[in-house]
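K.L.:
What would the 3D arrangement of this be:
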Amino acid sequence: MSDSSDRLPRHVGIIMDGNGRWAMERGLRREHGHSKGADAVRRVVRASRRIGLDALTLFAFSSQNWDRPPREVFHLMHLLRRYLIEERAEILDNGIRLTTVGDIQRLPRMVLRPLTELMEASAHNREMVLCLALSYGGRETIASAARDVARAVARGDIDPESVDAELFGRFLPTSELLPPLDLLIRTSGERRISNFFLWEVAYAELHFSEALWPDFGEPELWNALNDYANRERRFGLTSAQIKAQLEERELPGRPALSGVVADPLVEPGH
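P.N.:
Below you'll find the model as predicted:
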């Protein structure tokens, strides 16, 4: 494949895990780990923009995180507010469009105001989409979509017999905001999805990094991207069918295929 951008995932999601463990291993309070995790967010967003990803979703705060100790929740909200304020200029100057998924109306006003202002200010940017999953839960989102479908059926707008996976997916917030999820990364060595993008992850590639989130940076991101580039994405087909599609792609005048990757990526300069 001639262009390395053909082997990049369009949309990468990251479950940022390990802040508390990072702090505990150093005899520090969990809040210190979250502060260092905010630094990792800056590194990864910059690296993703430089590498050329179309979209990056960060699982920043789950629906279940509201049950954490109030002091920790307050600290997380303060970090989020500081990030939105301090990174505003860089986000706008680099053509990044900020968006969100989740029940953001639960966020305190000190966070909601700079968040909505930055989303509005960056709405026309096209270089990369940065999506923050805030007060987000995969089950909760699917349940909300199911309610919307039920209301549409009750109004007579939709024939219940026409409800299939494609139609249902249109009722999810990600259907309009983001391209399909290609790669899901989880840090800290944990191997679970934790209620994140349960619908969207159906055909995504999964990469589990041993690095705790505060230690995650561009080298670890490249490791995940190279792992992705070595995968054969079949979407229910056989390897022989994928091979035939790749051979057909190479014929003159044939359009490029999307979603199938074969050759590994290498970090520029290496």
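K.L.:
Please count neighbours and contacts with C-alpha atoms only from this point.
P.N.:
Fine.
K.L.:
Tell me where this structure has strands.
P.N.:
Assigned by DSSP state E, the strands in the chain fall at 11-15, 55-62, 96-101, 128-136, 183-186, 205-208.
K.L.:
Format those strands as a markdown table; extra columns: distance to Ile142 and mean neighbour count.
P.N.:
Shown next, in a markdown table, are the strands of the chain (distance: least, C-alpha to C-alpha, whole Å; neighbours: other C-alpha atoms under 10 Å):
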| stretch | distance to Ile142 | mean neighbour count |
| --- | --- | --- |
| strand 11-15 | 18 | 23 |
| strand 55-62 | 14 | 22 |
| strand 96-101 | 12 | 22 |
| strand 128-136 | 11 | 23 |
| strand 183-186 | 18 | 23 |
| strand 205-208 | 21 | 18 |
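K.L.:
In a markdown table: these, plus distance to Met110.
P.N.:
As requested, the strands of the chain are exported to a markdown table (distance: least, C-alpha to C-alpha, whole Å):
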| stretch | distance to Met110 |
| --- | --- |
| strand 11-15 | 24 |
| strand 55-62 | 16 |
| strand 96-101 | 16 |
| strand 128-136 | 14 |
| strand 183-186 | 29 |
| strand 205-208 | 34 |
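K.L.:
These: which one's closest to Leu177?
P.N.:
strand 96-101 (7.6 Å; C-alpha to C-alpha).
K.L.:
give me the number of residues near the closest residue to Leu221 other than its chain neighbours?
P.N.:
Once flanking residues are discounted, Leu221 sits nearest to Val44: 7.6 Å by C-alpha to C-alpha, 6 or more residues apart in numbering. Using other C-alpha atoms under 10 Å, Val44 has 20 neighbouring residues.
K.L.:
Quick check, Val44 in contact with Glu220.
P.N.:
No: the pair Val44 / Glu220 is not scored as a contact, 9.5 Å apart, by C-alpha atoms under 8 Å.
K.L.:
this one as well, want them side by side:
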Amino acid sequence: MSTTAVVIGAARGIGQAIGEDLAQAFPTDRLVLADIDLDAVERVADSLRARGVDAVARHVDIADEKSVSNLVAATSEASRVAIAAGVFDSAPTLQVDVADFERIIRINTIGCFDVARHYAGRMAERGTGSIVAVASIAARMPRMRQAGYAASKAALRQALRVLAMEVAADGVRVNTVSPGPTDTEMMRQLASDHATVDDLADGSLLAFRPRIPAGRVARGSDIAAAVRFLLSPDSSHILLGDIVVDGGELLGM
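P.N.:
Now for the predicted structure:
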């Protein structure tokens, strides 16, 4: 049966991978790709339309409540929503600028939560729907120089669990996926002092980063597969869940 799927933060990286995965897994869906970078997300939508996918691009700034409300109003029928928007910053904690900390929380926590609660409300009215947000293993494992990012993802996970409890009886499922290091454009820039992103899999004693047992970092497709599962009927009895996709870095803890 045809439905509408929305991917927030779909212009690049994990969000783009999620959009491409959903297009293949649910070929009859109308796919709405939203991002703050409209030109970039238009290019992603164009590439999918060239393959026969019913894909449209929309602008959204998740730090702007009105922008979020406009997107949700225009896609109120959505029954699958993936939230992959977010920002990253790294600085020694003693040197963290409060404005930068607030910006990360505003986007990664409040912005993503705002998207989720608005869609959850629409889904609750219809009695069905699934929402998945991309969190991070940084919500569980402290990362050097990532106080703001780790705090934002930990807060997002817990806020969405509360939301999930409150809308479960209305037939709405809310879950998260927590990636470990993932080979994206942003990660390649952050790991520019490594020969390859996969070198991060070796870990670092100085940074208190454990080795990744799988021997490589994640690909966008690894994260997208977990998101797709949680958005599909195959996961109908999973809610308040968090699927960790980290190649074993957390050792299952």
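K.L.:
With both chains overlaid, what TM-score comes out?
P.N.:
Comparison of the two superposed chains (TM-score structural alignment, normalised by the length of structure 2) gives a TM-score of 0.31, and 117 aligned residues with a C-alpha RMSD of 5.0 Å.
K.L.:
Indicate which one of the strands of structure 1 is closest to Ser175 of structure 1.
P.N.:
In terms of C-alpha to C-alpha, the element of those nearest to Ser175 of structure 1 is strand 96-101, at 11.0 Å.
K.L.:
tell me the angle the closest one makes with strand 128-136.
P.N.:
Angle between the axes of strand 96-101 of structure 1 and strand 128-136 is 20 degrees (criterion: axes from the mean of the first three to the mean of the last three C-alpha atoms, to 10 degrees).
K.L.:
orientation of strand 96-101 of structure 1 relative to strand 55-62 in degrees?
P.N.:
Going by the same axes, to 10 degrees, strand 96-101 of structure 1 makes 40 degrees with strand 55-62.
K.L.:
Counting by contacts, list what strand 96-101 of structure 1 packs against.
P.N.:
helix 109-121, strand 128-136 (3 or more C-alpha pairs under 8 Å, 6 or more residues apart in numbering; DSSP states H and E).
K.L.:
Mind doing that once more with 6 Å?
P.N.:
strand 128-136 (3 or more C-alpha pairs under 6 Å, 6 or more residues apart in numbering; DSSP states H and E).
K.L.:
And the strand it packs on, what does it pack against?
P.N.:
By 3+ C-alpha pairs under 6 Å, 6+ apart, strand 128-136 of structure 1 packs against strand 55-62, strand 96-101.
K.L.:
so Ala164 of structure 2 touches Val172, yeah?
P.N.:
No: the criterion here is C-alpha atoms under 6 Å, and Ala164 of structure 2 misses it with Val172 at 7.5 Å.
K.L.:
Compare neighbour counts for the two and give me the winner.
P.N.:
Val172 (27 against 22).
K.L.:
I'd assumed Gly129 was in contact with the more buried one.
P.N.:
Yes: assessed by C-alpha under 6 Å, Val172 of structure 2 is found in contact with Gly129 at 4.9 Å.
K.L.:
sorry, back to before: can I get the helices and strands packed on strand 128-136 of structure 1 in CSV with distance to Asp148 of structure 1?
P.N.:
As requested, these are exported to CSV (distance: least, C-alpha to C-alpha, whole Å):
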stretch, distance to Asp148 of structure 1
strand 55-62, 22
strand 96-101, 16
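K.L.:
quick one: which of those strands is nearest Thr174 of structure 1?
P.N.:
Here strand 96-101 is closest among these (C-alpha to C-alpha), at 7.4 Å.
K.L.:
report the angle between the axes of the closest one and helix 109-121?
P.N.:
Using the same axes, to 10 degrees, strand 96-101 of structure 1 lies at 130 degrees relative to helix 109-121.
K.L.:
what ranges do the helices span in structure 2?
P.N.:
In structure 2, the helices defined using DSSP state H lie at 13-25, 38-49, 65-74, 98-104, 112-126, 147-167, 185-190, 220-231.
K.L.:
swap that for structure 1, sorry
P.N.:
Counting by DSSP H, the helices of structure 1 are 19-25, 30-51, 70-86, 88-93, 109-121, 138-155, 165-169, 174-177, 218-229, 239-249.
K.L.:
which secondary structure elements does the longest one contact?
P.N.:
Using 3+ C-alpha pairs under 6 Å, 6+ apart as the contact criterion, the secondary-structure elements in contact with helix 30-51 of structure 1 are helix 19-25.
K.L.:
what comes up buried for the helix it packs on?
P.N.:
Asn19, Gly20, Arg21, Trp22, Ala23 (16 or more other C-alpha atoms under 10 Å).
K.L.:
again with stretch 75-82 of structure 1
P.N.:
So, applying 16+ other C-alpha under 10 Å, buried residues of stretch 75-82 of structure 1: His75, Leu76, Met77, Leu79, Leu80, Arg81, Arg82.
K.L.:
ok, the nearest residue to the first one once chain neighbours are set aside - how many residues close by?
P.N.:
The shortest distance from His75 of structure 1 to any residue that is not its chain neighbour, by C-alpha to C-alpha, 6+ apart, is 6.7 Å, and that residue is Glu31. By other C-alpha under 10 Å, 19 other residues sit near Glu31 of structure 1.
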